[in-house]
Each structure stands twice: as C-alpha cells, then as structure tokens.
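S.K.: coords please:
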Amino acid sequence: MQLSLAELASRLGADIHGDASLVISGVNTLKDAGPADISFLANASYRSQLACTKAGAVIVNAAALADVPGTALVVANPYLAFAMVTQMFDNSPQAKPGIHPSAVIADTAILGHNVSISANVVIGEHCQIGDGCTIGAGTVISDHCVLGADCRLQANVTLYHDVVMGNRVRVHSGAVIGADGFGFAPDKGRWHKIAQLGGVRIGDDVDIGANTCIDRGALSDTVIGNNVILDNLIQIGHNVQVGDGTAIAACTGVAGSSSIGKNCTIAGGVGIAGHLELTDGVHIAAMALISKSITEPGAWGSGTAQMPLNEWRRSATRFRQLDSMAKRLQQLEKRHEGEA
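M.R.: Below is the predicted model:
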C-alpha cells in the first residue's frame, strides 16, 4: 500500500504542513519510523522524540506542530487519526469467498452471499450466517446460532448453541462463547448441576479477544452491547450484561448476573463480584476488586500501590493490626472523654 500525504490528509480531514506529494508506505513509532513512514504523537511523554524522528510525516495536534521538524498532518485527535491510518495499511490476509471442501455444514444452515468458510469448519443445524462473513479454520458453530453481516471468526473459535451476533463482530482464536455458566446447587457435600437454559446475545461492532470466554445465561441471556471491546483472557459469567461502548482489558473476571453500564473502562486483572450493578461511565483501575455496586460515574480502585517488598511486608503486617489498633484508639478516646 502506498498513499500520498495529500490522500491521507483528505481521508483524515487533516491540514498538511509540508510536502503534500510525499508518498507514505507504512506506519511506525516516532523512534523507529523511516522516511517512507508516517508516525504520530498522542502522548505528551513522547514529545521529545519529535526532534529526532526520521518519519516522513507526523500526525500531531495544533499544540505540538511547532516541535515537528518536517512534514506534519494536523488533526484534533491524533490517536484517532493514527487508528484510521493503520486501517488503511492493514496487511491482514483477506479471505476469498467460498467454502472449503472439508467444511461440514448442516443442510438446515442458511449461508449469506460472499461468505468465506475455511478448512474443517463445522456449522450446526438451523444456523444463519450473514452476508460477507469469514469463518476461520477449525471453528465450530453449534445449532441455532445467528451471525449478522460481515462477522469475522478467526481460527478455532467455538460457539455453543443459541449464540446470536450482530453485524461486524470480530472473534479471535480460542474464544468460547456460550459455554455453561458456573451454576451448581450444593447438597450434603455434593454439587448438582443447574442446567443453563439461556443463550448469548452480542451486539454490532463487538471485538472479542483470544481465549476469552462468555458463558450462556442460566435462564435469560448473557448480553454484550454494541461497540464493546473485550481483550484476551477475559471471563464473562452467566447472565452478565455489558453496556454499549464499554472496554474490558485482559484477565478481568466478571461473576454471574452482574451488570456493567455503558461507556465503562475496566483495566486488566480486575475482579467483579456477582450480582452487582456498575452504572454508566465507571472506570476501574487495574487489579481492583469490586465487591459492591457502583451507582455514580467516576474512577475506582482497590488494593495497595507498588512498593519495595520489605516495605510491603511491613505494611501488610500493619494492615492486619488495624482492627486491634482501632479498638485501642476507641478505648483511649473514651478514657480521654471520661477524664475531661
């Protein structure tokens, strides 16, 4: 792919400061870019690299323009512009429409136009695959699943029965959608399985990372809203609801029947207990444990900050002593009040 800077600027709605005829053939960081690459500055921490970058052009906002030694594209949101440029130079292999002869497709399945179905794919009874979908090698789609238009399932994705996806959903390798939720009833030292009778409903423009698991509902459905992005290695429990525009980073676990609002961000390694409600616009810091519902938008965290190990050990010891210290403090306050 090669694009002139003028064409890039037109697509981005950017102002050009420099040589509009420059031909760009790649995207790279300020540090590693060469004369045929375009780079970007979205984080002020890297502003010092502008002076020595070898990039042919740099995407910046107006405030950083004076620091660019060469050609620049000026936009209001450099990070968004960078994302759009990467899509223009996307080098992912493009699947061709067609069905590999090793695919096993039920007679009752309905396939849309221009679908691409790779080797060893299995599609079950009464499934519907929308126009332009791409199904990677070894993927299994069980009975009564529905995929909207232009979905892309990478290799070795597993959809259990009754999974419904909207349009333009991307699912990466190893993801499992619709497995049984963790539902068991205890009785006299034994566990009795609760049949998981619901399904999974996924909205439009959702991205689901590698090896992420989304469990089916116990009775009603597990629901993932529109434009949700889920990183790798996430566990979404049964009957969880995730609102539109929410982003969840890797290794987060959401226990069953919790509800996460719209436009939330959940950082990596977060644990969210079951049967909680997080309102719209909640932002959770990495490694936090959320054990109570959050009814007001804002940022939340838990745990302790990073510190040297010996200091952490001393702090952990003192933390265990807080209860006894609080009781002694109460006794001293009462004694002081008595003496007064």
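S.K.: contacts, neighbours, all on C-alpha from now
M.R.: Will do.
S.K.: mind listing the helices in the stretch 1-150 of the chain by residue range?
M.R.: Along the stretch 1-150 of the chain, the stretches classed as helices by DSSP state H, counting those that start in this stretch are 5-12, 78-88.
S.K.: can you redo those helices as TSV with mean neighbour count and distance to G181?
M.R.: As requested, the helices of the stretch 1-150 of the chain are exported to TSV (neighbours: other CA atoms under 10 Å; distance: least, CA to CA, whole Å):
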stretch	mean neighbour count	distance to G181
helix 5-12	17	44
helix 78-88	16	35
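S.K.: got those as a markdown table, with distance to V176 columns?
M.R.: Compiled in a markdown table, the helices of the stretch 1-150 of the chain are given as follows (distance: least, CA to CA, whole Å):
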| stretch | distance to V176 |
| --- | --- |
| helix 5-12 | 36 |
| helix 78-88 | 27 |
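S.K.: Quick check: which of those helices is nearest to V121?
M.R.: helix 78-88 (27.5 Å; CA to CA).
S.K.: distance between the closest one and the chain's centre?
M.R.: How far helix 78-88 lies from its chain's middle: 18 Å, per CA atoms, centre = their mean, to the nearest Å.
S.K.: Compute the inter-axis angle for it and helix 5-12.
M.R.: Compare the direction of helix 78-88 with that of helix 5-12 by axes from the mean of the first three to the mean of the last three CA atoms, to 10 degrees and you get 110 degrees.
S.K.: Please report how far G183 lies from E7.
M.R.: Taking CA to CA, to the nearest Å as the criterion, G183 is separated from E7 by 55 Å.
S.K.: what do you get for A103?
M.R.: Taking CA to CA, one finds A103 at 42 Å from E7.
S.K.: before we move on, what about S45?
M.R.: Remark: distance between S45 and E7 (CA to CA) = 29 Å.
S.K.: ok, back up a step: looking at the helices of the stretch 1-150 of the chain, spot the one closest to Q196.
M.R.: helix 78-88 (39.3 Å).
S.K.: So what touches the closest one?
M.R.: For helix 78-88, contacts defined as CA atoms under 8 Å, 6 or more residues apart in numbering pick out 8, 12, 27, 39-42, 59-61, 75.
S.K.: go again using 6 Å as the cut-off
M.R.: The contact list for helix 78-88, computed with CA atoms under 6 Å, 6 or more residues apart in numbering, reads 42, 59-60.
S.K.: I figured A36 hits I24, correct?
M.R.: Yes: counting by CA atoms under 6 Å, A36 touches I24, with 5.0 Å between them.
S.K.: So for P186, what's the nearest residue that isn't a sequence neighbour?
M.R.: Computed as CA to CA, 6 or more residues apart in numbering, the closest residue to P186 that is not its neighbour in sequence is H192, at 6.3 Å.
S.K.: now the other sequence, so there's something to compare against:
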Amino acid sequence: MTLDEIAQLIEGEVVGDPNIVITGISGIKEAKQGDITFLANPKYTPLLKTTQASAIITSFEVNNTSKPLIKTANPSLAFAKIVSLVGPNNVRHPQGIHPTALIAENVKLGKDVAIGAYAIIEEGVVIGDNTIIYGGCFIGHDTKIGKDVLIYPNVSIRERIEIGDRVIIHSGTVIGSDGFGFATVKGVQEKIPQIGTVVIEDDVEIGANVTIDRARFDKTLIGKGTKIDNLVQIAHNVIIGEHSIIVAQAGISGSTVVGKGVILAGQAGVVGHIHIGDGAIVAAQAGVTKSVPPNTKVSGYPAKPHEQAKRVNACVQRLPLAYKRIKELEEEVKKLKEKLEELTSKLERGVK
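M.R.: All right, here's what the predicted structure looks like:
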C-alpha cells in the first residue's frame, strides 16, 4: 500500500511523499526500511532521528523530522486500526461443539456458538449468537452470556452470572467466586453466605487471572466498556462505572463504587465502602483510604492529591541531607555551649 492509501484509511494528513510503498508494520525501535510505525508518547521523540521506518504516524504537533509522516489526532489508535486491517491474524478459535464438551440438556445455544474440548456448561445456561468458549471452561447453572463473547481457556464462571455482548475474558479468570465475608464469633471465623451475583455489561474486556467476587446481596457490577488488566481483584458488591481502566495487580475492596472513566493504575489498592469519582486517576501503588472527588489525580500512601503527594515525596527524599545538616548544627550548638560555659566561668572568677 502507498502512504496516501494508508492515510485515507485512518483519515490522516500526509506530510512528504504520498507515493512511498509500505510493506510492513512495526514498533518505532524495531522498524526497518519499508515499515510504517507510530509515535504517540513524547518521550520517544528522539527515536524519530534513528528509526529505520519509511514513514511514521504522529500527532499534528510533530514537525522535527525529515521522515514522511501521517498526522492524526490519535496516532496510537490509528496504528491499531492499520494493524487490525493488514496485520497477520493467526488465532484459530474453536468452531462448532467439541464432542468432549459436557453440555446440560436444557442449555440454550444461539447461532454459530463454538464450545471447545472438555468445557462444562451446566443446566439453565443461555449463550448468545457467535459466542466462543474455549476448552476447559466452566459455566455454572443459570448463567446468561450474550452474543459475540470470547472466553479463553480455563475460565470459571459460577452460577447465576450475567455477561453482556462482545465481552472478552482471558484465561484463568474466575467470575462469581464467593465474596470474602466472615464474622468473628467467639474467636471463630464464621462464613457469611454470598447469595448475590456478578453483572458484566457490554464491551468489557477482562485480563488473565482476574477474580471478580459475587455480591453478598444484589450484584457486583462491571460497567459497559471497562477494561481490566491481568491479576486484578474486585471484591463483593463493587460497582465499576462505564469505560474505566483497572491496571494489573490493582485491588478494590468490598462495596466501593468506582465512577465512569476512572483509571486505577498498577498495584493501586482501594479500601472498602468509599467512592472514586468520575474521571479520577489513582496512580500506581497508591493506597486509597478515603473517597476521591471526580476528576482528581491522587498518589502515594495514604493517597492524596498528586501535587501534594509530590511535595511530600520531595521532602522525604531530602531527609538524609536534612539529617546531616541537623547533626552539623547540633555539633555547632554543642561547641557554642562549651564556649559560653567557659566564658561564664571566667566572668564568675573575675567577679570573685
């Protein structure tokens, strides 16, 4: 394809020779002659001078290169579109119903459903059109799964769960396990029944080895379009709003409400029974101990507004120098006290 043809696909603006022929796609570091690449993160701007790519997709602000460009509002999204159109796709999903799949008699399957080897589908399950369930999955009784859903191997979805359309669930994830609820009675931990459910709305993607607990009552809810990375723990009765992003190893405690468009960065921890406002950002490894207002960025432990957290951290980094200076001042004070005592003694002797 020529650069001009690619620009038309992504609605971009060509700067340079529009007739350059592009034969491959690659990252900006790995690209070679004939490849097209992209620049979305400003910290990689120096690579514009060293990349071997024949053309680069950039934002409209980039000008400091002699390379042919396609300028777009969102270079990362534009590049992803090109990859989806021309990139290799070697994934072979299961087709049809494998003879070793165990499917209860009263299960309702939509058109063109695929179920892989040794999957278990219990009674009362409803599965929508074009949904693909890989081998080794377990779908508990009375669960409802929408259309065009993709469930990778060894996913466990417990009983009475609701999953919307176009949901993607990666391997090892468990949805609907019991919430962590116990009451201490005379020193013994008594289990509290967890009789609620989990609702996963449309267009959600859930990474590998994620655990989403069922509610004690009512439901744990993952809102439409939300994306969850690998190794995330979501406790019982948590509500996550639409189009939020939960990054790897984050943990959300029970009954917390996460608003729309929220970002929880990697290893962020959130206590229970609080509210994270719409559009808030929780930085990596932050420990959130109280509610966060909408459109606020917090970081640190305990989490506080990011600018305040940076000032606190800057002070902490200066502690060794401050400690050294305090020790020096203590020595100076000690010497001054000794001189003062010496002068005082001389004065007293003179008076006598």
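S.K.: on that earlier part again, ok, so of the contacts of helix 78-88 of the first structure, who is nearest D221 of the first structure?
M.R.: So of the contacts of helix 78-88 of the first structure, ranked by how close each gets to D221 of the first structure (CA to CA), first place is A42, at 39.1 Å.
S.K.: quick revisit: neighbour count: A36 and I24 of the first structure, which is higher?
M.R.: It is I24, of A36 of the first structure and I24, that has more neighbours when counted by other CA atoms under 10 Å, with 21 against 17.
S.K.: That one contacts L3, correct?
M.R.: Yes: with contact defined as CA under 6 Å, I24 of the first structure counts as touching L3 (5.3 Å).
S.K.: Run a quick neighbour tally on the alignment partner in the first structure of F38 of the second structure.
M.R.: Alignment note (TM-score structural alignment): F38 of the second structure maps to F40 of the first structure. For F40 of the first structure, the count of nearby residues is 25 (other CA under 10 Å).
S.K.: Would you quantify the distance from F40 of the first structure to L22 of the first structure?
M.R.: For F40 of the first structure, the distance to L22 of the first structure equals 16 Å [CA to CA].
S.K.: One more: V171 of the first structure?
M.R.: According to CA to CA, V171 of the first structure stands 37 Å off from L22 of the first structure.
S.K.: excluding its backbone neighbours, what's nearest I10 of the second structure?
M.R.: Distance criterion CA to CA, 6+ apart; nearest residue to I10 of the second structure, sequence neighbours excluded, is A78 at 5.7 Å.
S.K.: what number of residues lie near the residue nearest to D19 of the first structure when sequence neighbours are not counted?
M.R.: In space, and not counting its chain neighbours, D19 of the first structure is closest to T71: 6.3 Å by CA to CA, 6+ apart. The tally of other residues near T71 of the first structure (other CA under 10 Å) stands at 20.
S.K.: Identify the residue of the second structure aligned to T71 of the first structure.
M.R.: Aligned by TM-score structural alignment, T71 of the first structure pairs with P68 of the second structure.
S.K.: so that match touches G16, yeah?
M.R.: Yes: using CA under 6 Å, P68 of the second structure is in contact with G16, at 4.6 Å.
S.K.: and E331 of the second structure, how many neighbours does it have?
M.R.: Residues near E331 of the second structure, counting by other CA under 10 Å: 12.
S.K.: Likewise for V258 of the second structure?
M.R.: Residues near V258 of the second structure, counting by other CA under 10 Å, number 28.
S.K.: Which position in the first structure pairs with it?
M.R.: V258 of the second structure maps onto I260 in the first structure, by TM-score structural alignment.
S.K.: Distance check, the counterpart of the residue nearest to P186 of the first structure in the second structure against F217 of the second structure.
M.R.: When the second structure is aligned by TM-score structural alignment, H192 of the first structure is paired with E190. Look at E190 of the second structure and F217 of the second structure: by CA to CA, they are 17 Å apart.
S.K.: cool, I252 of the second structure as well?
M.R.: 17 Å.
S.K.: what sits against the aligned partner of I133 of the second structure in the first structure?
M.R.: Residue mapping for I133 of the second structure onto the first structure gives I135, with TM-score structural alignment as the criterion. By CA under 6 Å, 6+ apart, I135 of the first structure lies in contact with 117, 153.
S.K.: For the spatially most central residue of the first structure, give me its contacts.
M.R.: For the first structure, the residue lying nearest the average C-alpha position, counting by CA atoms, centre = their mean, turns out to be L230 (2.5 Å). Counting by CA under 6 Å, 6+ apart, L230 of the first structure touches 208-209, 248.
S.K.: What's the match for it in the second structure?
M.R.: Aligned partner of L230 of the first structure by TM-score structural alignment: I228.
S.K.: Pull the number of nearby residues for K186 of the second structure.
M.R.: 7.
S.K.: how near is it to I120 of the second structure?
M.R.: Applying CA to CA, the value for K186 of the second structure to I120 of the second structure is 41 Å.
S.K.: and if you look at H93 of the second structure?
M.R.: Distance, H93 of the second structure to I120 of the second structure, using CA to CA: 18 Å.
S.K.: These two: who's more crowded?
M.R.: Neighbours per residue (other CA under 10 Å) separate H93 of the second structure from I120, with I120 holding more: 21 against 14.
S.K.: who touches the counterpart of E242 of the second structure in the first structure in this structure?
M.R.: Residue pairing (TM-score structural alignment): E242 of the second structure is matched to D244 of the first structure. The contact partners of D244 of the first structure, by CA under 6 Å, 6+ apart, come to 225-228, 262.
S.K.: Could you identify the buried members of those?
M.R.: Using 16 or more other CA atoms under 10 Å as the burial test, the contacts of D244 of the first structure include 225-228, 262 as buried.
S.K.: can you tell me which residues contact the equivalent of I56 of the second structure over in the first structure?
M.R.: Mapped onto the first structure by TM-score structural alignment, I56 of the second structure lines up with V58. Neighbouring residues of V58 of the first structure by CA under 6 Å, 6+ apart: 38-40, 72.
S.K.: if we go to 7 Å?
M.R.: By CA atoms under 7 Å, 6 or more residues apart in numbering, the residues touching V58 of the first structure are 38-40, 71-73.
S.K.: Roughly how far does the residue nearest to the centre of the first structure sit from I272 of the first structure?
M.R.: In terms of CA to CA, L230 of the first structure sits 15 Å off from I272 of the first structure.
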